[in-house]
Structure formats: structure tokens, C-alpha cells
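>>> Could you work out the structure for the sequence below:
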Amino acid sequence: MIKATDLVRPLLPFPELLDRENALRKALAEQVQTRTMSLLERNIQIQKLHSQLLEEERSRLSAAPADASKPPLAVTQWRQSNGESCGRLGGDSGTCY
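As a prediction, the model looks like this:
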């Protein structure tokens, strides 16, 4: 997943936010592999951080000069990924990363 999001990174206005998400993704993967955390718990943690990062991005964008261009599709897809349903059993796996 981290390699896949590397393609999106240069398109994001604040790529360090994706870096933070990927750092958590790595840490949680280790916990899932050692069975100290369930996959469902991992999904909840990713979803929470993703929501926080989107809020931080919105805050930064509102403080920056307006850019009228439409974001690339990959950016939109990253923003829409890991929604609240990812933290539920049987979540929407099509957008849960």
C-alpha cells in the first residue's frame, strides 16, 4: 500500500500528511503481524488518523491562497479512502487501505 501511495504523494498539496499516514500504517502492520492488534483495530486507527489528516489538510488549504484547479483523481481517491465504514466488521474494503 505504501508503494502504491507513493504515486499520489507528489500530487498532494501537503505530502507530509501522507507520510504520517504511511508511518502509522507501517507501525500497525507490525502489530497485526505479531498479533498484538487485530486487523479491525488497525483499520479503526488508520481511519481515525486519516480523518484527522483530512481535517488538517482542509485547515491548511483554507489558510492558503485559493487554487481554482481541480485536484487530480488520485488525490480525490486518497481523500475518500479509509472512511468510517473501514472501522466496522465487513467495511467497504474497496476504499479501505
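
>>> When you work out contacts or count neighbours from here on, use the C-alpha atoms and nothing else.
Fine.

>>> how about the helices in the protein?
Under the criterion DSSP state H, the chain carries helices at the ranges 2-5, 15-33, 39-63, 73-80.

>>> okay if I get these as CSV plus mean neighbour count?
As requested, the helices of the chain are exported to CSV (neighbours: other Cα atoms under 10 Å):
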stretch, mean neighbour count
helix 2-5, 12
helix 15-33, 15
helix 39-63, 16
helix 73-80, 15
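
>>> here's the other one to compare against:
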Amino acid sequence: MEKGSLVMAMIWMAVLSLLLFWLPLLGPLIAGFVGGRTAGTASRGLLAAVLPAAVLCFVLIGAGSALVGLPLIGIIASASLFLVIVVQSLPLLLGAFVGGLST
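A predicted model of the protein is given here:
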């Protein structure tokens, strides 16, 4: 495992979040901590936690615009989904920050 790898940090966060879904607060916190340590720094850990949500929202902009035909609807749906994902993953962000600081 390469130290400071952003892609590996995102993979660790995703896999551990899926495996520890049954722990409401502790699961994302552990996943974020491991991903933050893998990322190497606190800023890279936070980026690894937020980047998949941003990519998902860009895909939603395209899909929403293509299905409805109005780009504004896609943008509104994407922004609301991004807000929900970021608020829901606050323990993941906190764990990524602490994990990045502890390297």
C-alpha cells in the first residue's frame, strides 16, 4: 500500500463504509480514519472523502439534464444530493481529518 495515495484512500473509505454500515457513528469514523492515514495528510484525506460525492453529483447533473431536458433541474437535484451526502458523512470527514493529522 502506497503512503499518500488518494485513490487507495477513497477505496479504503468506500470498502470500510460498506462493511461497517451497521455501526451508525463509529463505522464512518473508522473508515475515515483509515482513509485519512492512507491519504497521508489531512487535506488529502478530506479530498478523498468529498471527491466521490462530487463525481456522483456531476453524473447526476448530466443524467438529470438528459432525462428532464432542463439543466437547471439537474443542477438543483445535484446540489441537494451533494449537501445530503456531505452532511450524512460528517463522521467520515472527521475521521479523514484526524487520520490525516496522525500520520
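
>>> Would you pull the TM-score for this pair?
For this chain pair, the superposition-based TM-score is 0.38 by TM-score structural alignment, normalised by the length of structure 1; 60 aligned residues with a Cα RMSD of 3.7 Å.

>>> Could you check how far the residue nearest the centre of structure 2 is from residue 95 of structure 2?
Centroid-nearest residue in structure 2: residue 49, 3.2 Å away (criterion: Cα atoms, centre = their mean). Counting by Cα to Cα, to the nearest Å, the gap from residue 49 of structure 2 to residue 95 of structure 2 is 10 Å.

>>> Overlap of the contact sets of the two?
Overlap of the contact sets of residue 49 of structure 2 and residue 95 (by Cα atoms under 8 Å, 6 or more residues apart in numbering) consists of residue 32.

>>> Residue 60 of structure 2: which element?
For residue 60 of structure 2, the host element (DSSP states H and E) is helix 42-68.

>>> Which secondary structure elements does that helix sit against?
Contact here means 3 or more Cα pairs under 8 Å, 6 or more residues apart in numbering; DSSP states H and E; on that basis helix 42-68 of structure 2 packs against helix 6-19, helix 26-39, helix 71-88, helix 90-101.

>>> got the angle between it and helix 71-88?
Per axes from the mean of the first three to the mean of the last three Cα atoms, to 10 degrees, the angle that helix 42-68 of structure 2 makes with helix 71-88 is 140 degrees.

>>> Please name the residues that touch residue 53 of structure 2.
Applying Cα under 8 Å, 6+ apart, we find residue 53 of structure 2 in contact with 82, 85, 86.
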